[in-house]
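Q: Sequence and predicted structure, then a few things I'm wondering about:
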Amino acid sequence: MPTGVALRDARDQLFDAAERVLLQDGPSALTSRAVTTEARCAKGVLHRHFTDFDAFLAELVLDRVARIDERTAVLHKTAGAGSIVDNLTRALMDSFGPVAVAIVSLVTSRDTLRARLRRARPTGVPILTDAAAVIASYLRAERELGRIAADADVDTLAPTLIGAVHMLFADRQGAPPEVGAVRKVVTTVLSGVDRNPPH
């Protein structure tokens, strides 16, 4: 098997194992031993591909952020169609799936991981910052189409939506919120700027 393929397979196997540990037991349980045990491989496999465990975690976060970014990027394509509240509600429900919430928890719980991620991404918390940028871009497009008030401050509205919705999802042990709860947050945050509110 070519080296590149073997490396990719090992990385994916380790990332998937780390995700399972993270979802089952939370960020504090995520150790190199837990990951390699879950992946059913020798501990040396992880250290062959990554300089240390923080490097592994940083790559895991960036890999999962890229996957989430791909899903939320479809939001921009909905500009001008349907209800803005419905479009944002769907995007936010997608953005805050169990993996995303667990990754945010991991990043905020490890100082060394945050420091490492700042080298690749100088500002913000991955996933939260990415989702806010996608939503701001979408709201900008809707504002240009006249469906959002011309004076709407989309750069404030977007992180407000992210922060408020993240609070609904942040309890890792609880059930995720109902769509109606997310929709209510979106409706409240956009009240006064949504020129085409759903009835």
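A: Ah, there it is. Numbers count the residues shown, from 1 in each chain.
Q: Only C-alpha atoms from now on, for both contacts and neighbour counts.
A: Noted.
Q: Tell me, how many residues neighbour residue 95?
A: Using other C-alpha atoms under 10 Å, residue 95 has 24 neighbouring residues.
Q: wait, isn't it in contact with residue 68?
A: Yes: if you go by C-alpha atoms under 8 Å, residue 95 and residue 68 touch, sitting 6.6 Å apart.
Q: hey, what's in contact with both of those two?
A: residue 127 (C-alpha atoms under 8 Å, 6 or more residues apart in numbering).
Q: my read: residue 149 touches residue 195, true?
A: Yes: if you go by C-alpha under 8 Å, residue 149 and residue 195 touch, sitting 6.4 Å apart.
Q: Looking at the two, which is more packed in?
A: residue 149 (19 against 16).
Q: Could you pull out the helices in the protein for me?
A: For the chain, the helices defined by DSSP state H cover 3-25, 32-39, 43-49, 53-72, 84-95, 98-109, 111-120, 128-144, 154-169, 179-190.
Q: Nearest to residue 78, out of these?
A: helix 84-95 (6.9 Å; C-alpha to C-alpha).
Q: who does the closest one touch, helix- and strand-wise?
A: Packing contacts for helix 84-95, counted by 3 or more C-alpha pairs under 8 Å, 6 or more residues apart in numbering; DSSP states H and E, involve helix 53-72, helix 179-190.
Q: Use this one as the comparison:
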Amino acid sequence: MREQLFGAAERILLRAGPNALTSRAVTAEAGCAKGVLHRHFADFDAFLAELVRDRIRRLDDQAAGLRAAAGTGAVADHLTAALLDVFGPIAVAVVSLVISRDGLRAQLRAGGSTGVPLLTEATALLASYLTAERALGRIAADADVDVLAPTLIGAGHLLFADREGTPPDAPAVRRVVTTVIAAVVREP
């Protein structure tokens, strides 16, 4: 039931944005009684917080795969692919949701999240990968990955933030990535 409710919430976010997301809309989309949501979650913000945490947990697999790719291929290609994954349509909608709901942010911060949840964890994902590449000598030893990672996430978010426009293509994302890492990349 939990996954069914999350799927319903994601469909509403994609179709109509965060303002359309209500407990009644979610349960109607999921095809269940309104009480079902409240049986599984303390309130609607608790449901939304768990939805965001679920999206954050999905980044863990991506982080492991990205770190495993360190030392192979081109750094810019890996970072471009990571940004394209991080800023998929659902993630962009979830970030909009987090930004628009004070109660949701309060729930997430009470659980230990900082900054803008999902973007903060995506930043950590990129920093982890850049650290691995720096250890392999493919990124300059003096590169500040704690500045590079949020710079990439911020630039990526600006590229993808327009939920109603056409998302940028891989070459546009790669152009941003190569510009940000140009001074520190040490690949042949």
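A: Thanks, I have the structure now. Note that this is a predicted model, so its numbers are computed, not measured.
Q: Mind checking the TM-score on these two?
A: The TM-score (TM-score structural alignment, normalised by the length of structure 2) is 0.97; 188 aligned residues with a C-alpha RMSD of 1.1 Å.
Q: With adjacent residues omitted, what lies nearest to residue 7 of structure 2?
A: Distances taken as C-alpha to C-alpha, 6 or more residues apart in numbering place residue 30 nearest to residue 7 of structure 2, at 7.8 Å, with adjacent residues excluded.
Q: what residue of structure 1 matches up with that neighbour?
A: Alignment note (TM-score structural alignment): residue 30 of structure 2 maps to residue 39 of structure 1.
Q: Looks like that match contacts residue 10 (just checking).
A: No: using C-alpha under 8 Å, residue 39 of structure 1 makes no contact with residue 10, being 9.2 Å away.
Q: on that earlier part again, what about the residue nearest to residue 7 of structure 2, how many residues nearby?
A: 20.
Q: Correct me if wrong: it contacts residue 5.
A: Yes: assessed by C-alpha under 8 Å, residue 30 of structure 2 is found in contact with residue 5 at 5.8 Å.
Q: and residue 77 of structure 2, what pairs with it in structure 1?
A: So, by TM-score structural alignment, residue 77 of structure 2 is matched to residue 86.
Q: out of everything not next to it in sequence, what's closest to its match?
A: Spatial nearest neighbour of residue 86 of structure 1, excluding adjacent residues (C-alpha to C-alpha, 6+ apart): residue 183 at 7.2 Å.
Q: What's that neighbour aligned with over in structure 2?
A: Correspondence of residue 183 of structure 1 to structure 2, assessed by TM-score structural alignment: residue 174.
Q: Distance check, its match against residue 56 of structure 2.
A: Look at residue 174 of structure 2 and residue 56 of structure 2: by C-alpha to C-alpha, to the nearest Å, they are 24 Å apart.
Q: Repeat that for residue 101 of structure 2.
A: Between residue 101 of structure 2 and residue 56 of structure 2 the computed distance is 17 Å (C-alpha to C-alpha).
Q: quick one, which of the two is more surrounded?
A: Neighbour comparison, residue 101 of structure 2 and residue 56: the larger count goes to residue 56, with 18 against 14 (by other C-alpha under 10 Å).
Q: was I right about that one contacting residue 121?
A: Yes: if you go by C-alpha under 8 Å, residue 56 of structure 2 and residue 121 touch, sitting 6.8 Å apart.
Q: Pull the number of nearby residues for the equivalent of residue 134 of structure 2 over in structure 1.
A: Matched across to structure 1, residue 134 of structure 2 falls on residue 143, judged by TM-score structural alignment. Using other C-alpha under 10 Å, residue 143 of structure 1 has 22 neighbouring residues.
Q: Which residues are in contact with residue 143 of structure 1?
A: Listed by C-alpha under 8 Å, 6+ apart, the contact partners of residue 143 of structure 1 are 149-150, 152.
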